[in-house]
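> Whatever this is, show me its structure:
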Amino acid sequence: MKLLQVFAHVVEAGGLSPAQYRLNMSLSAVSAAISNLETRLGFRLCDRGRGGFQLTEGGIWCIRSFARSALRSGPSTGRSRPIRVTCRGNSTSRWTMRF
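This next block holds a predicted model:
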C-alpha cells in the first residue's frame, strides 16, 4: 500500500491504533510506514504516542497537498471509496478523497 494512503487512513482514523484495523495491518507496520514517509519527506508528520495523535504543521501541509493532488487527478476508477480527512491545527479543513 502506498505510504501516503496509509498516512491518509491514519489521519482519518485519528491515530495509528484505530487505523491498523481499517488497513488490516499490524500497529508496527503502520508505524513503520509513517516513519518511512517521514524519512522520505524529511520532516515529522505527526506526534504519536501515549499523549495521543496530533498532526504537525508538516503533516497538515502533507495531507492538504495529497488532497489537492487527488482532486487534480480527476475521478478515480475501479474499486475506490471516499475517505474524509479532517485536519486540526491552526485551522480545520475537510476533504473527500478517493483511493
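> make it CA atoms for all contacts and neighbour counts henceforth
Will do.
> does residue 97 count as helix, strand or coil?
strand (DSSP: H, G, I helix; E, B strand; the rest coil).
> and what of residue 85?
Classified using three-state DSSP, residue 85 is strand.
> Could you report the neighbour count for it?
Around residue 85 there are 21 other residues, counting by other CA atoms under 10 Å.
> Second chain to compare with the first, below:
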Amino acid sequence: VETATAMSILMQGMSFIELGQEFGRTKLLATGENGELTAADRERAMNSYNAPDSVNQVNWNLINERQESIEFIRQIIRLKTQTSAFSYPTYEEV
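This next block holds a predicted model:
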C-alpha cells in the first residue's frame, strides 16, 4: 500500500489522498456470523453512500497506532515538494 501511495503522490500533477489513507483506514466492516467478511460487506465498502455510520465513520484512534505510516506519507510529500524532478512547473514540461 505504501508503494502505491508513494507512486500516486510522486506522479506529475496534483496528488489525491482519500481521508484516512495515510493511516490505513478501510470501510470493510465484518458482519458475518463468526466475524468474517461477507459479500454484502464488500459491496457496502465499494459503494458506501447508503451504508450506516458504522461503515463510513473514521476510527481516529488509528492515527495513534499508525504513526509510522503517517510519517512515511509526510516524507513522500516533502520529497515531492522539495525535488524539482517530481514537480515540473509548466504543463508543457510535463
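> TM-score for this pair?
The pair, once superposed, lands on a TM-score of 0.31 when counted by TM-score structural alignment, normalised by the length of structure 2; 45 aligned residues with a CA RMSD of 3.7 Å.
> Could you point out the longest helix of structure 2?
helix 67-82 (DSSP state H).
> Pull out the buried positions in that one.
For helix 67-82 of structure 2, the neighbour count (16 or more other CA atoms under 10 Å) marks 69-70, 73, 76, 80 as buried.
> Skipping adjacent residues, who's closest to residue 84 of structure 1 in space?
residue 96 (4.6 Å; CA to CA, 6 or more residues apart in numbering).
> Please report how far the one you found lies from residue 19 of structure 1.
Here residue 96 of structure 1 is placed at a distance of 17 Å from residue 19 of structure 1 (CA to CA, to the nearest Å).
> between those two, which one's more packed in?
residue 19 (22 against 13).
> How about residue 85 of structure 1, nearest residue that isn't a chain neighbour?
Residue 85 of structure 1's closest residue in space is residue 12 (CA to CA, 6+ apart), at 4.8 Å.
> Surely the one you found and residue 88 touch.
No - using CA atoms under 8 Å as the test, residue 12 of structure 1 is too far from residue 88 to be in contact (11.3 Å).
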